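Enquirer: Give me the fold of what follows.
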Amino acid sequence: MDSLNSVDDPNYFERISLLMFPQVNYTYTMVSKQFSEGCSQGTNVQPELYLRLSRTRTICDMFLGGGNAFKLEYTGSCKSSKSCNPLGDSIGYLPSVMSLSIIQCSNDRLSLRFLIEFRTNSYRGYYGSPNIRTSLIGEGSWDEKKNRLCIVACRIYDASSSLEKSHVGDCTTRLSLRFPAILSIRNTSTIVGEIWSVKPRNESGFFDRVQFRYGGRIQLQGLKYEYMQMDKVKKSCPMKNTRNSTNRGQYPYGYSPDMRFRLWVIERSKGIIGWGSLDPLAVGDQQYQRFPFLLLSSSSKPNNPAVESDSNSGLLNISYKISITLSSSKLDGGLNPVNDSSNESLRTNIRISAEGVYDIATGSLCMVGCRHLRSGDKSFSSDSMDCEILVKISFPPLSSDMRNKIKGSIQSMREKTDPLFFKPLQFSGRSDYRSQIMEPIVMTDFETRSFWRTNFDLIMAQITFQLLGTLLLFCQLYSFRYNNTVQTTLQQSIFPSEEIPLIGDR
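Expert: You can find the predicted model right below:
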């Protein structure tokens, strides 16, 4: 798009390049040729470990609604290797996030096209445009036998300055994507996959296999959670039998929205040093509302009565996803990213998945956690985890006011000489749901008068409209009876039936 005005004209603008992907009469040529026998050179998977898709819930439905940000996970040797970047070294950085934005879906809902973008963070504004220079264009097809999506991706060349000469080439990148059937403390990702190159290792453009994960919400029936650390929970979290406790109903129930809350990490000498959130993943033998299709697997019910999910005993199994952002300048040694002692970044994100037991009668929650280890700003594979973490949380009674906040701690169970040991993190929290209920109650006298005056005005307006509507209705009924045109009842005047004659029939 060029401006017809002169350069000196205030309405002049420089050339704007547009890039559009054809959607009319498009033929999926790449996937039909490449995936006739499955994903080429992809990792062999057991189909029963991954969820199937149905005719009413197709692969296209899973990606509708915008882009999906996937966290990239590199191998331990990838930081010093030049063959890790799917886009090569020309972009100048190693991406940490990949997004898949659907372009078009086939008529049979089994094949689709993606714009695959690599970025350094997961945030992109609603109106933000993708960076074509760091993107791939791909065709994907759902493999019903292996329960996975196979994608062929191609580079977009000459897209740095003007898009006029942009073209697609080098279609040697492959992606595979699956939906795990069972979640656990070591795998809380609802979507997993990998990226690889089909080029020979000694050829230019080859890169090592990269894994990616997505931990957001999906809607697939049959998703289950399996508890794996309950033996360690028994040793670290001794629970008393509260079957006959008189405190029932005084603390949040396991499935209450109050179980999800925000937190602030506090250190006495430094004040607030971080913030984050705790989100339940699975609770007892029912799914938490954030995952409406998450079910408890039969193997997740522990045999130990001390940690058995039993509403009668007041103890519930529960799992959480914990996300914390800490100031790197105030980090303890064991929380520093692996192989990164410089602390050049201002913030460090800590991800912990935890599972344990919640006591309904006392409001106490005790869990064993696994922390995802990271190398600088890049993630290792999911096997790099520190599962020697204890999380304790105390919920305030429901009858308390907002000044009684949720209290908790995260501490390492390792020896002090262990490089992964860190000092306990103390935090306080507040439930979003509880805040919305309790905050309007705490008002000044002026706010209270304004609140009641506003409510009184709204109530009077509603009553006036209802009275006016009733009066008009009776006037209409009186008119009908007076003219003896239509014999009807009150119900028929509100819900007319075929017995009422039309205007033209009068």
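Enquirer: hey, let's count contacts and neighbours off CA atoms from now on
Expert: Will do.
Enquirer: Identify, by residue count, the longest helix of this protein.
Expert: helix 445-483 (DSSP state H).
Enquirer: Go through it and flag the buried ones.
Expert: The neighbour-count check on helix 445-483 (16 or more other C-alpha atoms under 10 Å) flags Leu477 as buried.
Enquirer: Also stretch 365-384?
Expert: 365-374, 376-382.
Enquirer: Show me what that stretch is in contact with.
Expert: 72-76, 96, 185-187, 211, 229, 232-233, 236-237, 319, 337-340, 350-359, 385-394 (C-alpha atoms under 8 Å, 6 or more residues apart in numbering).
Enquirer: Now, the buried residues of stretch 365-384 that are in strands?
Expert: If you go by DSSP state E, these have Leu365, Cys366, Met367, Val368, Gly369, Cys370, Arg371, His372, Arg374, Lys378, Ser379 in strands.
Enquirer: from the residues you listed, which single one is nearest Gly254?
Expert: Nearest to Gly254 among those, counting by C-alpha to C-alpha, is Leu365 at 10.1 Å.
Enquirer: what about that closest one, distance to Tyr253?
Expert: 12 Å (C-alpha to C-alpha, to the nearest Å).
Enquirer: structure for this one too, so we can compare:
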Amino acid sequence: MSILDYKYEFTVYDTLRKTCDEKKSGGGKGKKYPDEHSLDIGLDMTVKNSKGQTGWGYASPLYVDGDRIHSSVVNISYELHFRHGFNFFGQGSLATTKVSAEGIYDRENGNLCMIACRHVLSKDQNLIEKDMLDCGMKINLQFSPLDATDRRSVNGTIESTRRKSDPLYFEPMELSSISITKYQAANSISRINLENVMVLISNTLACVFVGWQLYYVKKHPGVLPFISIVMCFVLILGYMIPLLSNFGAMFVPNRSWQDKFLGTGEWLKVNEVIVSALMLVAFVLQLRLLQLTWSSRQVKEA
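Expert: Model (predicted):
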């Protein structure tokens, strides 16, 4: 598997025809799966072996070729990195392993089937070479539809096609991934924008109403002793708790990977500052109302 003169050559196409099941699943009829050229086919993975041990990795597409196969089935190559966790492929392999894979992807049912190769290091040079390429591996991934509500977007397995007696054989491992598709991202952005507008409106109205109260008691100071101090305390707490929660978000830069993926990090940052500023104004105005109410009661008792 190598790129020569900027042209990728698929070397295991005939093997794929014999190994991978290309029958289309009826369960995917009428559903839309990730496009082979989209970012949705790159993913972070959780890997679990037969002993229940868990590791992590990621898969990055290298090349897509739709010339040889028409319709929805295309040739595709991947580079996979397995890191952090258990010894992924048993003896003769490292905890961090790079795997190259070639396969076929069918966007009509979201199935990806690949033959994979890895470099095997061995101290016993009498049995095998010191650096041997093991291509007896099969990877099968099933992508979820783009509009799926389940957060688990990919499920699959990686298994050895060798006999159990072979020293390079390893037990099958489960692959899964939780990621956000562009469809889900668009829905999330719409929901976030709606929530932001509602919060901005509610905080703006809060400032207006408390300011209106202060204007009214200034013209009618006689109503101040009848304002509930308990109510003022409850309203002040209602503004103070969110302010304390958002204090770190206002001054500490912290963009999560979700914000980077959605491209909404800067807008969310500006929105947090505006919301916190409006809430601070409402808090100060409510505090002023409490002070006036408390002072009027002290004067009345005196």
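Enquirer: Overlay the chains and give the TM-score.
Expert: Superposed pair, TM-score by TM-score structural alignment, normalised by the length of the second structure: 0.56. Supporting alignment: 201 aligned residues with a C-alpha RMSD of 3.9 Å.
Enquirer: one step back: what stretch of the second structure does the helix or strand following the longest helix of the first structure fall on?
Expert: The first helix or strand that comes after helix 445-483 of the first structure along the chain, using DSSP states H and E, is helix 490-494. Helix 490-494 of the first structure lines up with nothing in the second structure when matched by TM-score structural alignment.
Enquirer: Helix 490-494 of the first structure - contacts with which helices or strands?
Expert: Judged by 3 or more C-alpha pairs under 8 Å, 6 or more residues apart in numbering; DSSP states H and E, helix 490-494 of the first structure has no packing partners among the helices and strands.
Enquirer: Residues in contact with it: which ones?
Expert: Here helix 490-494 of the first structure has contacts from Leu477, using C-alpha under 8 Å, 6+ apart.
Enquirer: Tell me which helix or strand Lys290 of the second structure sits in.
Expert: Quick fix: residue 290 of the second structure reads Leu, not Lys. If you go by DSSP H and E, Leu290 of the second structure is part of helix 265-301.
Enquirer: Likewise for Ile69 of the second structure?
Expert: With DSSP H and E as the test, Ile69 of the second structure turns up in no helix or strand.
Enquirer: follow-up on the earlier one: can you pick out the most distant pair from the ones in strands among the buried residues of stretch 365-384 of the first structure?
Expert: Of all pairs in those, the most separated under C-alpha to C-alpha is Leu365 and Lys378 at 31.4 Å.
Enquirer: Tell me how far the counterpart of Leu365 of the first structure in the second structure lies from Asp106 of the second structure.
Expert: Here Leu365 of the first structure is matched to Leu112 in the second structure, going by TM-score structural alignment. As judged by C-alpha to C-alpha, Leu112 of the second structure and Asp106 of the second structure stand 7 Å apart.
Enquirer: And Arg68 of the second structure, by the same measure?
Expert: With the distance defined as C-alpha to C-alpha, Arg68 of the second structure ends up 13 Å from Asp106 of the second structure.
Enquirer: the more surrounded of these two?
Expert: Taking neighbours as other C-alpha atoms under 10 Å, Arg68 of the second structure and Asp106 compare with Asp106 leading, 22 against 8.
Enquirer: Would you agree the more buried one is in contact with Ile69?
Expert: No - between Asp106 of the second structure and Ile69 there is no contact under C-alpha atoms under 8 Å: 10.3 Å.
Enquirer: Report how many residues lie close to Lys219 of the second structure.
Expert: Neighbourhood size, Lys219 of the second structure [other C-alpha under 10 Å]: 9.
Enquirer: corresponding residue for it in the first structure?
Expert: Aligned partner of Lys219 of the second structure by TM-score structural alignment: none.
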